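K.L.:
Next come a sequence and a model predicted from it.
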Amino acid sequence: MDNDAYGHANNAAYFSWFDTAVNAWLIEQGLLDVEAGQTIGLVVENHCNYFASVGFPQDIDVGLRVGHVGSSSVHYEIGIFALLAQTAAAQGHLVHVYVDRDTRRPVSLPPALRAATLALHAPASA
């Protein structure tokens, strides 16, 4: 299902990879409890630029960094690489706004989330 009629990964697959990369990192850091956490991140923006083709069953590497940490939002930057490639096949971003699970209203980033995202922060290159 990841490949389109042209034999490469469908555009939608990249956004799924972006979401998976961010959420996997959050879970690994102990920052996201998908079942019961009171603070959850909602994707409010995403974008992708494509440079080279990848497709199933090809293995990929995914790079993740944080471009900006706001009071209730985080701008995650993601690179998709063919396995062992030195340049990205695609790169993009997604923005999470962190909200209360019940009210869906924005909340301040919890201290542990703020600290972890700031540790992953990489200023944009000039």
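P.N.:
Okay, I see it.
K.L.:
can we go C-alpha only for contacts and neighbour counts from here?
P.N.:
OK.
K.L.:
what ranges do the strands span in this protein?
P.N.:
39-50, 60-69, 73-82, 90-100 (DSSP state E).
K.L.:
contacting residues around the third one?
P.N.:
Yep, that's strand 73-82 we're talking about. Here strand 73-82 makes contact (C-alpha atoms under 8 Å, 6 or more residues apart in numbering) with 14, 18, 22, 54, 58-69, 87-98, 109, 117.
K.L.:
Going through those, which ones are buried?
P.N.:
Using 16 or more other C-alpha atoms under 10 Å as the burial test, the contacts of strand 73-82 include 14, 18, 22, 54, 60, 62, 64-69, 88-98, 109, 117 as buried.
K.L.:
okay, now the one to match up with it:
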Amino acid sequence: MREDYRHWQRIPTRWADNDVYGHVNNVVHYAFMDTVINTWLITVAGLDIHDGLAIGLCVESHCDYRASIAFPEAVDAGLRVGKLGRSSVRYEVGFYPEHRDAVVAEGHFVHVFVDRATREPVEIPAGLRTAMEGLVVA
């Protein structure tokens, strides 16, 4: 349900997102997840993608499809944190067509934070962790 998500971003679909079957292709949902997560990390949580010492690498992703959407519909992407560990976080995303309350897809991404140079796991930086705690759901 929409109220289960803590952060929202509207993402427009593009003409090129539709496949030959007339709906947004399944791979596009993964790009939408990547977009809402990284937009939030950069604009809200303060992730420095160019010079920060820690970066998040995707180690797992998944999406369940419930219904289709098609261009020119926009999608409201709801974001929450389902699990917050020492060096990893599981982001959960729900996709809702604008102006509708029925979810069309739900997915998750798991990021492990690593040292930019060594690629060894590190603790999630304090500022990012604090922001992530605001997205945690019970």
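P.N.:
All right, it came through fine. Worth saying up front: this structure is predicted, and the values here are computed from it rather than measured.
K.L.:
quick one, longest helix in structure 2?
P.N.:
helix 26-43 (DSSP state H).
K.L.:
That one aligns to what range in structure 1?
P.N.:
Counting by TM-score structural alignment, helix 26-43 of structure 2 pairs with residues 11-28 of structure 1.
K.L.:
Over to stretch 113-126 of structure 2?
P.N.:
So stretch 113-126 of structure 2 sits over residues 98-111 in structure 1, by TM-score structural alignment.
K.L.:
Buried residues, that stretch. List them.
P.N.:
Those buried within stretch 98-111 of structure 1 under the rule 16+ other C-alpha under 10 Å are 98, 99, 101, 106, 107, 108, 109.
K.L.:
In TSV: these, plus distance to residue 38 of structure 1.
P.N.:
Below are the buried residues of stretch 98-111 of structure 1 laid out as TSV (distance: C-alpha to C-alpha, whole Å):
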residue	distance to residue 38 of structure 1
98	10
99	8
101	5
106	12
107	10
108	12
109	12
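K.L.:
on that earlier part again, what's the match of stretch 113-126 of structure 2 in contact with?
P.N.:
37, 38, 39, 40, 41, 42, 71, 72, 73, 97.
K.L.:
next one: stretch 51-63 of structure 1
P.N.:
By C-alpha under 8 Å, 6+ apart, stretch 51-63 of structure 1 touches 2-3, 7-9, 21, 78-84, 88-90.
K.L.:
Repeat the analysis, applying 7 Å as the threshold.
P.N.:
2-3, 7-9, 78-83, 89-90 (C-alpha atoms under 7 Å, 6 or more residues apart in numbering).
K.L.:
Tell me the gap between the longest helix of structure 2 and the middle of its chain.
P.N.:
5 Å (C-alpha atoms, centre = their mean, to the nearest Å).
K.L.:
That one vs structure 1, mean deviation?
P.N.:
Aligned to structure 1 and superposed, helix 26-43 of structure 2 gives a mean residue distance of 0.5 Å (mean C-alpha distance after the TM-score superposition for structure 1).
K.L.:
Compute the inter-axis angle for that helix and strand 88-97.
P.N.:
120 degrees (axes from the mean of the first three to the mean of the last three C-alpha atoms, to 10 degrees).
K.L.:
Helix 26-43 of structure 2 vs strand 54-65, what angle?
P.N.:
Computed by the same axes, to 10 degrees, the angle between helix 26-43 of structure 2 and strand 54-65 is 140 degrees.
K.L.:
Great, nothing more from me.
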